[in-house]
Each structure stands twice: as structure tokens, then as C-alpha cells.
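K.L.:
no letters, just coordinates:
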């Protein structure tokens, strides 16, 4: 059987009643976290540019835009997929290196609102979307990740699977949807060199393209049946090595959404291990710049490939600078949304400490990636004291989990463009999503 058919059959057969309570509760947290990120990112410049383009082009008012107003389902997936990736606080899965919420949930939301589907149907579709994109991401990671942004490429499959589920595709149609999703999978890392806005376009198009693939399949538009394993398919074209077994291993016997991680710092996830450790050192010692001789950060190669930037020139670039994030965490004891502004970017003490931050690859840590996203830090003080910390799992990983209370507080803190009472009401609705009969009623609260 083709791998796409395995995934399609699983996706279409899964029912809400098959989901354990733990999965339902966790999925609602993923959706809550998505809403917080999307609301927080909705008024930022890259998102507004995409939104303004959509409004210029027009579209039937089928689904709500987080930037205001309504547009077509495809346009809603595009805009809302960009908004939720803007703040670098959206969820992440270690094994596949995918931010699933920002591509799967806006696609599923747009279809669910348009078709006036229920909260239970939305929850089931999100579980399906996460499962599909995580498995494909695991199959090609980590080699795929060097050139390709997994969230954009593998996420396209997840968006297609989730929307195909909501559209009630046949098995053959779902295979076609995955085939055409794979043919649209794209997203190169080159944008990171100059801090371009492209990262938001990655998630926007992944969400939109996956949705388009499912809608086309519903109209009998065919796609390649072996888009994953075919000779000129996704695996061979876009990864140096891949593990086909990851697609079917325990499929239907486990729920990969439970492996998902939540972010508590407003920067690239590959900086979070060091941030966690250096915040701990700040709390315990509160060292000042004049006392610090050097800071050594050891991690895995991908962390350095993405975040080794000793001189970030923009606020966004600072989120992808391990040196900046390390200095910020050690001097300020935090790395929140408010800590990545112009003032912090050019703070003299942070800049001075960045010159003392040295980053290296540790072979043992690198070997365990992506199962573990670990790091060690050593802060050497001028009095000769060495402070050492180590972690395998940044805060927010299942092995170092955040609580429901912490995620609710994160949502309230991110959705500040809404009045507090409205934020609290929306959070309550999302935490009781299974009781909502019509998703369009939920979206009216935005």
C-alpha cells in the first residue's frame, strides 16, 4: 500500500469517540496556544502586508481573518497561518522539528467555520493534521532541515489531512490531496541570513496550499499516489536520508500530538535550552556584567546552524541569535515578548556580554538530536567561580511540561489587543471546545 494511503485511511477512519480524554484535553491546549500566537501576531507588519494583499484581491466572506474582517477559506488560511508564526511562541515537536499549530489549525478553522462544523470535528481534524505532519517530518529529519523549513514543507501535508478530514473526502480523494500537498511543499532557510519576512510566508502558504489540495481533491483533481516514497517524490528529492518506517510505526496506536511542546520564550526554540539554564543562573546568582568573564554554550549542530549570530541587526534576527538570547537571559532573567525590542537589541550591556558568549557543538548532545534538544552552559566569573548547568529538555517539552494554568496565563498575556474580559471568555470557550456546536459562533468572538 502507498504511504499516502496509509495516512489517508487513518485520517478518515479516526473519530472523535476514538480520542482518549487526555488527547482531547491536550488538543484544546494546542488550539488555545494557537489563538494566543495568532492574536498577538495579527497586528505585526509582515502579517498586515499579507492581510492587505488579501483585502486588495478580494474574496467571498467565508471565514474570519485574525487581522479583521472575513475572506475566502483559502485567504483565511493564508493570513491566519502567517499571524500565528510571527511571535516565535507557537508550539514545536522535537522529532519532526515542526510548528504544527501555525499550519494545521488555521486551515482546519477556516473549513470548520465555513462549513459550520462542531468543536468535536475541529478537535479530531487537528489531531489528524498533527499526526500526519509529525510522521512525515520524523521520516526526513534531521537531514531535510538543513535547507528546508519543516513547518512549511511537512506542514503542508498536515493542513491537507486536517482539511480533508473536515471535508469528508473519500480515501482516494485524500490520497490525491496528500499528493498535491507534497507537490506544493516548499520553504527554504535562506531568509534567515538577512532576516527577511519570508518565514511568515512559509506558514501562510503551507496552510493555504494544504487547504487548496484538499478542496481540489473534493472536486476530483488527482494527485500523485506515491508523493512520499516515489522515485521523484518528497523523500528522495528533499532529504539525504529518510526512514520510511516512521510513517506507519504504531499508526493508530498512539497519538503524536501528545509529544508536542509549548514555547515559553519569544525566540527560536533552538535557543530555549540555553535561555532556561541562564535564567536559572540569574535567579540563583544575579551576576552583573562586570563580574562575568565568559559564557560557554554547548549544544547540537542544528542549533548553531540556525542561531549562531553574534551580531543581529534587527529585533527579529535577535530571536534567532543564540548569543543575544544567552546574554539577555543571563542579565535580565527573562526572554519574553517585551524583551525583543529595539531598546534591548542595542542595549550596551547585552551587546558587551554577547562578545563573551562562545557557542560550540557538543558531539554527545548532537548525537541525541532531535530526540533531545539539549545544551550545557558554563558561566565563568572573574573571581574564578564556574557555574555549570545542563538540560536535555527545554521548558515546555512533555518531559519538562508546562501546566494548563501556565498556558492559560500565556494566552492572556499574548492576546492583549483584546479587552481582558473578552480574552477570558475566549479562553473559556476554547477550553470547552467540544461543547461548541458551530465553530462560526466561536470565530465571531474575535
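P.N.:
Arrived safely. Fair warning: this is a prediction, and the values are worked out from it, not measured in the lab.

K.L.:
from here on, contacts and neighbour counts on C-alpha atoms
P.N.:
Noted.

K.L.:
for the residue nearest the centre of the chain, give me its contacts.
P.N.:
In the chain, the C-alpha nearest the mean C-alpha coordinate belongs to residue 99, at 2.0 Å (CA atoms, centre = their mean). Contacts here follow CA atoms under 8 Å, 6 or more residues apart in numbering; on that basis residue 99 touches 90, 91, 92, 93, 151, 155.

K.L.:
what is the neighbour count of the fourth one?
P.N.:
Counted with other CA atoms under 10 Å, the burial measure for residue 93 works out to 25 neighbours.

K.L.:
now do the same contact list for the closest residue to it other than its chain neighbours.
P.N.:
Distances taken as CA to CA, 6 or more residues apart in numbering place residue 260 nearest to residue 93, at 4.8 Å, with adjacent residues excluded. With contact set as CA under 8 Å, 6+ apart, residue 260 has these partners: 91, 92, 93, 94, 397, 398.

K.L.:
what do you get for residue 301?
P.N.:
Per CA under 8 Å, 6+ apart, neighbours of residue 301: 361, 366.

K.L.:
give me the nearest residue to residue 113, chain neighbours excluded.
P.N.:
In space, residue 113 is closest to residue 440, 4.5 Å off (CA to CA, 6+ apart).

K.L.:
so which elements touch the one helix or strand the one you found maps to?
P.N.:
In this structure, residue 440 sits in helix 439-443 according to DSSP states H and E. For helix 439-443, the packing partners by 3 or more CA pairs under 8 Å, 6 or more residues apart in numbering; DSSP states H and E come out as helix 101-114.

K.L.:
and the helix or strand just after the helix it packs on, how far from the chain's centre?
P.N.:
Using DSSP H and E, the helix or strand that follows helix 101-114 in sequence is helix 119-140. The chain centroid and the centroid of helix 119-140 are separated by 13 Å, computed with CA atoms, centre = their mean, to the nearest Å.

K.L.:
likewise for stretch 186-199?
P.N.:
With CA atoms, centre = their mean, you get 15 Å for stretch 186-199.

K.L.:
same deal with stretch 10-27?
P.N.:
Taking mean C-alpha positions (CA atoms, centre = their mean), stretch 10-27 and its chain are 21 Å apart.

K.L.:
how about stretch 197-206?
P.N.:
Taking mean C-alpha positions (CA atoms, centre = their mean), stretch 197-206 and its chain are 12 Å apart.

K.L.:
buried sites along that stretch?
P.N.:
198, 199, 200, 201, 202, 203, 204, 205, 206 (16 or more other CA atoms under 10 Å).

K.L.:
what do you get for stretch 143-156?
P.N.:
Per 16+ other CA under 10 Å, stretch 143-156 contains these buried residues: 144, 145, 148, 149, 150, 151, 152, 153, 154, 155, 156.

K.L.:
what about versus this one:
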């Protein structure tokens, strides 16, 4: 069997245990938390106006409440999930696995009146298929310059939509092949509006792959492993990885390895921000001379490359992806929220001055970027230190359900009174909800 056929067999025969469905609820709520504060982001507004200008029906855009086509809804909701970088991360593959899958399958579920339970099953299986493909392609797919979720998100989105619609194995194989042949997304987009576009467009592409396959459109069965197929074109991995990665499907659920962000910035910054906020109360009025972080070598490489490319941040997106800015802002403001990525903060002379006194040292003992250490040297010669092996939100420091709910409330201030709690309650009960529109009707600020 080819890779597409193997994935299709899994998608058409697998069952999702109750624990997996609960994790799917957590992942869904996490995406709502990531997007509820993003409605006014300029990238989202531009994409919303462009994608919905011709109207349409069947699905809706989160928080705007705009009725539109499933394709447009998938596009804009994908961008909403991405733009604040407050979503999930699957650290082993450097990717945000849910951000392209959920908007596609949720738009389809809304259009077709699917149940909450059917949505959860489709989401879980689609994410598993996507992560299996990503496990094979990474890390060299990323090192070559790809956005990991851009490369694989269409596969996950197509997979989830096939499950929701009950497509047979043959048509599911074609949907996956279409998505594999149309994978895209360059890492150069990081720090710009284009990254949120890639996520939205990837969700739309996966939905299109499903819709075409449902109508009988075909794709090469060897779209993944064939000559100049996805594997050969997008990575430099050993083909011996393929069989073991697929063999675990349905036995070892990768979605339990997801990291949930508790502050709105990219994953490599979470350990440093957590260290800063832990040390700061001990400063007792002392002035910082320098901060020194020991981090995974890849973190140092990424942060230094961005410093050289961006200089000082000049936009919200650049501030979000600037580790030194995030650490300096967290120290001086005692928190890290979306307010710390605005111009008021990233142009603050005090933040800029402290940013320039932050050093990153590559620590080969750090196998991943789940942790780091910090030493703060003060002008009086004293020091304070902190080490984090697993920052809050990683599988090693799991975020409780109640905390996920509270994070959503924290960023949902624009919602009408009581709406945040209604959304949270609906998500936790989603497996008993007969129609997904019960949830999507709540996802609007003005009603």
C-alpha cells in the first residue's frame, strides 16, 4: 500500500477513544482562545474583507459572524487561529497542527449540519494523519525553508473532511493525494502577514482537495513517496522513517503530544518568558545589567537570524517573533499579553534598551525548546537564576482544562456578558450536541 492508501485505510476504519475526543475538545477550545482577540488584527481584517466580498452562505467567520462559503470561512478562520501565534504547537515537528485542520472541517460541518461528536472524531483523525506525515518530513522539511503546518496542513484538513463526510477509502486516497500535490508555504513568511495567509490558504486547499475527490477528481496514488512526490520534493529524510511513522496510527495518539500556549507568542519564547516572570519578583528594585539565557541551539539560531533580518521590531508580527523583545517586555511590564506586541511596547525606549542587553547561549544539553535557563545579572553585581525544563503548556507541564477555559475568558473581553462561559460549556459538551451550529452561532461578538 502507498502512503496515501495507508492513511486512507486508517481514516476509514479507525475509532477515536473517549480520551482522544476529550483532547480534541481541548484543541478546539485552544483555537478559540487563540482567535477571539484577533478580530481587529489588520491582517485578519484585510483577509476577511477580501475573502468574503462576494458573499455566500453555508458557513461563517468566527467573531465577525459573517455568513459566507465554507471555502472563505476556512480561509479567514485559519488566519484568525494563526495571527497572534497563540495556538497549539507539536514541538517534535515544529508545527501548529490544528490551525489548518480545524477551520476546514468546522466549515464543512457547519455547512452540512454535522453533529459535535462527528466533528470531534474528524478533527482527531485528521490531526493524526497530518502529524504522521509531518513526522516523516521533519526536521529537514523545516530546515529547507518550509512552514511545517503549511506543508502538511492541507493533508490533515482533507483527511478530516473525508472522515466527516464518510468518504470511502478510494476517494479518501485521492483527496489526500490532491492535498499532497498542492502543499505549500515558505518560512520566509514568519514575522509578516503572509504567515497567517498561508495557514488560511492551507485550510482552504485541504477543503478543496476533499470537495474535488468527493466529485470524482483523482490524484496519483504515489503522491507522497513517488518520483518527485511530496517526500522527495520537500525533505531530505531517510525513507526508512515512513513505515514506522505510519505503523503507530491508531495505537499511539500523537495529539496528546501537543503543547498549549499560555502566552501569545511563538513556542520558542515561552520558556524564556516563564523564566523572566519567575525571577522578576525577586529583583527587589535592582536594575538589570544583562540577561543570559541558555537555550536549545536551534532557538539561538532562529532568534539571531530574526534579529539580523528585522532589526528592532516594526510591527506586531515582528514583535511576536522576537524572543529578546518578548523577554524584555515581560520583565518591564510584569506580564506578556497581546498588549506587549503593540507599537506602544515595541517602540518603548526602555524595552528596546533591555532587549539589547539580552544574550542567548546555545546549550547542547537542551534536546528541545521545551526548556531553558536564565541568569539575570544586576548592576550591583548580584544575580538571580531560574531553570525550566518543561514550560507550562507542554506535555511535561500539562495545562488543566480549567486553565484553558480561563485563558479563553481572559482574551474574550469583547464578547457579550455570559457568552464566554456559554462557549466553554458547549465545547466541553460537544460530543452530545446534535448540530455544530449550536456552537458556531455563539462564535460572534455582536449577537
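P.N.:
Noted; the coordinates are in hand. What you see is a predicted model; the values in this text were computed from it and never measured.

K.L.:
list the ones among the contacts of residue 99 of structure 1 that structure 2 also has?
P.N.:
Retained in structure 2: 90, 91, 92, 93, 151, out of the contacts of residue 99 of structure 1 (criterion both residues aligned by TM-score structural alignment, their matches' CA atoms under 8 Å).

K.L.:
which residue in structure 2 aligns with the third one?
P.N.:
Under the alignment by TM-score structural alignment, residue 92 of structure 1 pairs with residue 89 in structure 2.

K.L.:
for the helix or strand hosting that match, give me every contacting residue.
P.N.:
Using DSSP H and E, the element containing residue 89 of structure 2 is strand 88-89. Here strand 88-89 of structure 2 makes contact (CA under 8 Å, 6+ apart) with 27, 30-31, 95-99, 258-261, 267.

K.L.:
now it on structure 1. Mean distance?
P.N.:
For strand 88-89 of structure 2, the mean deviation from structure 1 after alignment is 0.9 Å (mean CA distance after the TM-score superposition for structure 1).

K.L.:
return the distance of that strand from the chain's centre.
P.N.:
4 Å.

K.L.:
equivalent analysis for stretch 343-363 of structure 1, please.
P.N.:
Counting by CA atoms, centre = their mean, stretch 343-363 of structure 1 is centred 25 Å from the centre of its parent chain.

K.L.:
could you do stretch 331-351 of structure 1 as well?
P.N.:
Distance, centroid of stretch 331-351 of structure 1 to centroid of chain: 23 Å (CA atoms, centre = their mean).

K.L.:
what span of structure 2 is that stretch aligned with?
P.N.:
Taking TM-score structural alignment, stretch 331-351 of structure 1 hits residues 332-352 over in structure 2.

K.L.:
would you mark the buried spots in the matching stretch?
P.N.:
For stretch 332-352 of structure 2, by 16+ other CA under 10 Å, it's 332, 335-338, 340-342, 345-347, 351-352.

K.L.:
can you tell me the element the equivalent of residue 155 of structure 1 over in structure 2 falls in?
P.N.:
Counting by TM-score structural alignment, residue 155 of structure 1 lines up with residue 153 in structure 2. Using DSSP H and E, residue 153 of structure 2 sits in helix 148-165.

K.L.:
the helices in the stretch 251-400 of structure 2, which residues?
P.N.:
Per DSSP state H, counting those that start in this stretch, the stretch 251-400 of structure 2 carries helices over the ranges 270-279, 297-310, 316-320, 323-333, 343-346, 349-355.

K.L.:
so which of these gets nearest residue 433 of structure 2?
P.N.:
Of all the helices of the stretch 251-400 of structure 2, it is helix 270-279 that lies closest to residue 433 of structure 2, at 34.8 Å by CA to CA.

K.L.:
in structure 1, point out the residues matching that closest one.
P.N.:
Against structure 1, the aligned range for helix 270-279 of structure 2 is residues 272-281 (TM-score structural alignment).

K.L.:
contacting residues around stretch 373-384 of structure 1?
P.N.:
94, 270, 273-274, 277-278, 291-300, 365, 386-394.

K.L.:
now swap in stretch 397-407 of structure 2 and tell me
P.N.:
By CA under 8 Å, 6+ apart, stretch 397-407 of structure 2 touches 26, 29, 30, 33, 259, 260, 262, 390, 391, 392, 393, 424.

K.L.:
tell me which two in these are the farthest apart.
P.N.:
Maximum distance among the contacts of stretch 397-407 of structure 2 (CA to CA): 26.7 Å, for 390 and 424.

K.L.:
neighbour-wise, which of these two wins?
P.N.:
Neighbours per residue (other CA under 10 Å) separate residue 390 of structure 2 from residue 424, with residue 424 holding more: 21 against 18.

K.L.:
mind checking which helix or strand the aligned residue in structure 1 for the more buried one is in?
P.N.:
Correspondence of residue 424 of structure 2 to structure 1, assessed by TM-score structural alignment: residue 427. Using DSSP H and E, residue 427 of structure 1 maps to helix 420-431.

K.L.:
what residues are up against the equivalent of residue 196 of structure 2 over in structure 1?
P.N.:
Superposed on structure 1 with TM-score structural alignment, residue 196 of structure 2 falls opposite residue 200. Residue 200 of structure 1 is in contact with 46, 47, 81, 82, 83, 85, 86, counting by CA under 8 Å, 6+ apart.

K.L.:
so which of those residues are in helices?
P.N.:
46, 47, 81, 82, 83 (DSSP state H).

K.L.:
which of the residues you listed sits closest to residue 222 of structure 1?
P.N.:
Nearest to residue 222 of structure 1 among these: residue 81, at 25.2 Å, using CA to CA.

K.L.:
which part of structure 2 lines up with the helix holding residue 440 of structure 1?
P.N.:
Going by TM-score structural alignment, helix 439-443 of structure 1 sits over residues 436-440 in structure 2.

K.L.:
what angle sits between the next helix or strand after the helix holding residue 153 of structure 2 and helix 116-137?
P.N.:
Next along the chain after helix 148-165 of structure 2, taking DSSP H and E as the criterion, comes helix 169-181. Interaxial angle, helix 169-181 of structure 2 versus helix 116-137 (axes from the mean of the first three to the mean of the last three CA atoms, to 10 degrees): 50 degrees.

K.L.:
which residues are in contact with helix 169-181 of structure 2?
P.N.:
4-5, 7-9, 12, 152, 154-155, 158-159, 162, 205-206, 209-210, 212-214, 216-224, 229-230.

K.L.:
that one: average distance to aligned residues in structure 1?
P.N.:
Following the fit onto structure 1, the mean deviation recorded for helix 169-181 of structure 2 is 0.9 Å by mean CA distance after the TM-score superposition for structure 1.
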